[in-house]
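**Student:** Sharing a sequence plus its predicted fold:
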Amino acid sequence: MRLRALLDAPDLRLRLLTGGSQLDRAVRWVYTTDLPDPRRYLTGGELVLTGMLWRHGPADSAAFVAALAEGGIAALAAGYADDETQAVPDDLVQECRRRGVVLFEVPPDVSFATVTERVVRAVTEERPGGAEQRWRDRLHTLVATGAGPDDMCRLLTDRIGADCVVLSAAGRRVAGTGLLPADDRRRLARRYLSAEPLPATERLPAGRYTLLAISPRQPRIAGWCLAVAGDLDADDPGVRGPVGEVCTLLALEWSRQEEARQVADRQGAQLVRLAGSDSAAPADVASRLQVAGFAPDEPIAVVVAAATGATPPTALLGEICAGRSDRSLVTGVDGESVAIVATDIDRFGEFVEYVRAQAEALRPGLSGSRVGIGVAAAPACAAGLHGALEEARAVRRLGEHRPGQVRVAGSGELTSHGLLLATVPDELRRSYTDRLLGPLVGYDAAHRTDLLATLEAFLDCDGSWTRCAARLHLHVNTLRYRIGRIERLTGRDLSTFPGRVDLYLALKLA
């Protein structure tokens, strides 16, 4: 390595005191000494580190620097460890300048061990096969010690000099060396879900990132993504090899965690089947909930999902719940997926909106599948789990009639006529609206009138003549004339509640 590389290292913060024109000198090794005359231990090309314990006066500096110059060192780095009050003495600076010795000052908070490690690592990697052997040794150590994904990311960052982060399909941080804001993580996750093919790149405010699938044989929504800072050169074997090997280790870690989830899935399926049975004893349900980590009297949310297509709804629910609570159970039962999540019952509405937002964010990974999700709550999980399951299933079935690829409905919507109207088949919907509203649409088209808009405003004003006339900027007599025309065309009396309901429902179904 060159002296210039040491000076440019941001973590070392070395200060150049002499020898600015000699920074292209090569460093062959590193040697730490406080001997007044270390020349017999020098073979040339060393970076010498000293804490200056040998110095008792200016004359000592002259003898010490003379010995270093004769030994042919690359540079001298001097400093007082943990003592910010002392600086490199002027007599040492003057002697180094006179002898042509490059002199660095080491900050008091930077240890000699840190500088030594940097030099040894650089010199070793520059030797033929040195970097590769060191990489292999560290890789084997990771495997042998069962290291986690954070250690794997640190190893890769050390090797390629770029931060990396492992993300879930929703942008949840699994591991990594870099700190990315939540919005940036979600942006990378959306790109990971939608990019064809991978690897792909995405530009963030902080710079460009390269995205790779860690588990390429799994649906992306179920797997992990590796985001590496920079635009990786896939043709560089020094990058391609280490990235591929770490991705393999991360895939093994994902598989290990997935196996643990499958064990929990089987246990969860037994709990859901038991809770869904009309004959289940409350004590048995409470016992299984405790095994799963839930207190019998704590509030929970139940989420039920079903999908048409290849997307596994269990993976979808697992990803949604992982970012919300540290206590959740996700399982697949009889063609549907069920999640039980510890939640605050007073903030159930927020939870429903969270599920809706997360499901929408994961939509690019659904591969064309349509997903229906129902959400319900129980104030006490042991006593209310059965009812919450039935309620979540009911709102899921009702919500499936809504348009869109992802349909999420909460149990609070069971009180809304809009959810019931969503269950009307399309053919019946068209027939009903055509019969009641068709004459108005035809009349408006033929006479350039606004009878349909007048009807909507009249019903929205609860049948108030004065309010409706003011909204439409009409005289009340003109409004009465229009409403009379609407009644004749539709055969409905808008002065009666049934007549208003018929036309109100027709407008909502249109």
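**Tutor:** Great, that's in hand.
**Student:** Every contact and neighbour count from this point should use C-alpha atoms.
**Tutor:** Will do.
**Student:** Wait, residue 356 touches residue 408, no?
**Tutor:** Yes. The pair residue 356 / residue 408 is scored as a contact, 5.8 Å apart, by Cα atoms under 8 Å.
**Student:** you'd agree residue 377 is in a strand?
**Tutor:** Yes. Residue 377: assigned to a strand according to DSSP: H, G, I helix; E, B strand; the rest coil.
**Student:** between residue 356 and residue 408, who's got more neighbours?
**Tutor:** residue 408 (25 against 19; other Cα atoms under 10 Å).
**Student:** helices and strands around the longest helix belonging to the chain, which ones?
**Tutor:** As assigned by DSSP state H, the longest helix anywhere in the chain is helix 237-276. Here helix 237-276 touches helix 149-160, helix 282-291, strand 328-333, helix 381-399, going by 3 or more Cα pairs under 8 Å, 6 or more residues apart in numbering; DSSP states H and E.
**Student:** Next one for the comparison:
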Amino acid sequence: MTPVRTLLEIPDLRLRLRSGAALLDREVSRIYGTELPDPSRYLSAGELVLTGLLWWRADDDAEPFVTALADAGAAALAASGADTGGIPAELVRACERHRIPLLEVPPDLSFAVITERVVLALAGDREDSPGARKRLLSAATEHASLPELLRHGAAELDAPCWVLAATGRIVAASTQSEPLDAAAAARAFLDAGCRTVVRDGLTLLPLGDRSPLPWLLVVGGDRADRPTARAAVAEELASLVALDRSRSEQVRGVTDRLAAPLLRLVGGAALSEGELAGGLGATGLTTDTALRVLLLSAPEPTPGLGVHLLVELLAEHPGRSFVGELPQDGEHACALVETNEWPADWADTATAALSAVEPLLRGGRVRAGIGGPVTIAGLRGASEEARHALALAARGTDRIGVVSGEQIGTHQLLLAGVADEFRHSVRRRTLGPLLAYDEAQQGDLVRTVRVFLECSGSPGAAAKALHVHVNTLRYRIARASELLGKDLTDFPTQVDVYLALCVEDRLA
């Protein structure tokens, strides 16, 4: 572990002490970044908490945030006032009251740099396997790619290594020659509460990055020699993988922010020509780019889960994608995806990936809707299509639901956007006499009419489907027409009644 005062002595960080001069001997065990107004459920003792103060709205916000840090035993708070015009005075006072050292981060310093330097400082203070650790740290400092870093780790551990997403996706591997049941390993990790677990000769380690959608390090070749040193090197490798992920997410975040005007357009905002041109220029998209809109709702209260799920679902997509919280509503994550190549089975693949992380949902449900493809000119229409598809997915009973506009009929998309009060009105006005007759006579005319219409109004096909004589079928349709006061052989009438039956399905 590293004392807080050591962090103040790292020249690259240029940290400034704002409170807690008498508390600088506190030991820092790890670093954790958050923008939650109440991060209590994610905090651990000894952490340096890093924040850009995006949660700050007023002076009253300081007390609950700092109280959470104090209750968890945090070592210190490092805050950047770049977006708040400096560190708020009330935050300084709250840190003084709760005895939390407060370090001010220069506004021009990237959080990725802070995370890297602190992780390296923490790693440098450990005494296990110094040679192996030094070589791994050297690779990380030289910004080796994740596969290269894994190959270094595998060489030090004399064992194959993999990094997996919680969905079972192989993010990187030190070898392509050794098989791994990635889905089973990821599920075992989730079932163990995202803690270190040994299974079938594999060691599954968390990265410790506190993401709502965790990754894990898998180390193969369970060896008995030098187990303590080997465990220390594996943990070091997991920390460095977490650092690499943090760097990548920082870059991704910058890229996603470039699309903010276009995401506002998806959310229903009106953009000026200048704003639209700026959004297109920043993202590299053109007015002719084929795009899809993805909307996703995730269970609460897991902040950021929806965005992380969309990023994971699009991780291997060959085109550009931009992900964020949908402006204007704050309830859905949104992705704008370049779709020159779009798999026909994407909805099924996404459903399988989301199903793999059900243990993280805590009994909640995930719903996703897909609209498009369209060009920029049709983006609002695609967003409405995605909303309607999301509404249809929400009406299902399965825990995971992914619906594409291409999977459902136009009439279903139209009905998805209709208020329940209107549905009741349509049902009552169009089907009322038929429903009343079936209830009073214990009849089945509603089903007969449904099958008749689903058979394109063919008496012969409907009779066969219902296992009745065709004359019986004709009598029933005539009786239904009489009750409804409509001619069920007339096409516009058939459309009206079929839509009302679809409404009946949704209200059932």
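**Tutor:** Good, I have the coordinates. None of these values were measured; they are calculated from a predicted model.
**Student:** re earlier: make TSV out of the helices and strands packed on helix 237-276 of the first structure and add distance to residue 268 of the first structure and mean neighbour count.
**Tutor:** Shown next, in TSV, are those (distance: least, Cα to Cα, whole Å; neighbours: other Cα atoms under 10 Å):
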stretch	distance to residue 268 of the first structure	mean neighbour count
helix 149-160	27	20
helix 282-291	9	17
strand 328-333	6	24
helix 381-399	13	23
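**Student:** quick one: which of the ones you listed is nearest residue 58 of the first structure?
**Tutor:** helix 149-160 (42.0 Å; Cα to Cα).
**Student:** mean deviation of that closest one from the second structure?
**Tutor:** Comparing helix 149-160 of the first structure with its match in the second structure after superposition yields a mean distance of 2.8 Å (mean Cα distance after the TM-score superposition for the first structure).
**Student:** The next helix or strand after that helix maps to which residues in the second structure?
**Tutor:** Sequence order places strand 164-168 as the next helix or strand after helix 149-160 of the first structure, per DSSP states H and E. With TM-score structural alignment applied, strand 164-168 of the first structure matches the range 161-165 in the second structure.
**Student:** now stretch 49-67 of the first structure
**Tutor:** Taking TM-score structural alignment, stretch 49-67 of the first structure hits no residues over in the second structure.
**Student:** Would you mind measuring the gap between the ends of that stretch?
**Tutor:** Start-to-end span of stretch 49-67 of the first structure (Cα to Cα, to the nearest Å) is 14 Å.
**Student:** cool, stretch 391-408 of the second structure as well?
**Tutor:** Start-to-end span of stretch 391-408 of the second structure (Cα to Cα) is 12 Å.
**Student:** in that stretch, what counts as buried?
**Tutor:** Using 16 or more other Cα atoms under 10 Å as the test for burial, stretch 391-408 of the second structure gives 391, 392, 393, 394, 399, 400, 401, 402, 403, 404, 405.
**Student:** The fourth one -> the first structure?
**Tutor:** Spelled out, it's residue 394 of the second structure. Counting by TM-score structural alignment, the partner of residue 394 of the second structure is residue 400.
**Student:** now swap in residue 361 of the second structure and tell me
**Tutor:** Residue 361 of the second structure maps onto residue 366 in the first structure, by TM-score structural alignment.
**Student:** what's the nearest residue to its match if we skip its chain neighbours?
**Tutor:** residue 311 (5.6 Å; Cα to Cα, 6 or more residues apart in numbering).
**Student:** quick one, what contacts the one you found?
**Tutor:** For residue 311 of the first structure, the contact set (Cα atoms under 8 Å, 6 or more residues apart in numbering) comprises 219, 366, 367, 369.
**Student:** By neighbours, which of these wins?
**Tutor:** residue 366 (25 neighbours).
**Student:** tell me the residue furthest from the middle of the first structure?
**Tutor:** residue 59 (61.8 Å; Cα atoms, centre = their mean).
**Student:** center of the first structure - which residue?
**Tutor:** So for the first structure, Cα atoms, centre = their mean, it's residue 171, sitting 1.7 Å from the centre.
**Student:** part of a strand, is that residue?
**Tutor:** No. Under three-state DSSP, residue 171 of the first structure falls outside any strand and is assigned coil.
**Student:** For it, give me its contacts.
**Tutor:** So residue 171 of the first structure contacts 182, 185, 186, 187, 188, 189, 190 (Cα under 8 Å, 6+ apart).
**Student:** repeat that for 10 Å
**Tutor:** By Cα atoms under 10 Å, 6 or more residues apart in numbering, the contact set of residue 171 of the first structure is 182-190, 192, 224-225, 319, 323, 361-362.
**Student:** Tell me the buried residues within those.
**Tutor:** Here, 16+ other Cα under 10 Å leaves 184-190, 192, 224-225, 319, 361-362 buried among the contacts of residue 171 of the first structure.
**Student:** Between all of these, which two are separated the most?
**Tutor:** 184 and 319 (17.8 Å).
**Student:** what helix or strand is the nearest residue to the match of residue 394 of the second structure once chain neighbours are set aside on?
**Tutor:** Closest residue to residue 400 of the first structure apart from its sequence neighbours, by Cα to Cα, 6+ apart: residue 372 at 5.3 Å. Element membership for residue 372 of the first structure (DSSP H and E) is strand 370-378.
**Student:** And whatever helix or strand residue 64 of the second structure lives in, what does it pack against?
**Tutor:** For residue 64 of the second structure, the host element (DSSP H and E) is helix 62-72. Counting contacts by 3 or more Cα pairs under 10 Å, 6 or more residues apart in numbering; DSSP states H and E, helix 62-72 of the second structure packs against strand 47-51, strand 76-80, helix 89-98.
**Student:** Just name the most buried of the ones you listed.
**Tutor:** Stretch with highest mean neighbour count among those: strand 76-80 (a mean of 24; mean count of other Cα atoms under 10 Å).
**Student:** Pull up the aligned stretch in the first structure for that strand.
**Tutor:** Going by TM-score structural alignment: strand 76-80 of the second structure matches no residues.
**Student:** joint contacts of residue 356 and residue 408 of the first structure?
**Tutor:** Common neighbours of residue 356 of the first structure and residue 408, using Cα under 10 Å, 6+ apart, are 373, 375.
**Student:** which one in the second structure is aligned with residue 259 of the first structure?
**Tutor:** So residue 259 of the first structure corresponds to residue 250, using TM-score structural alignment.
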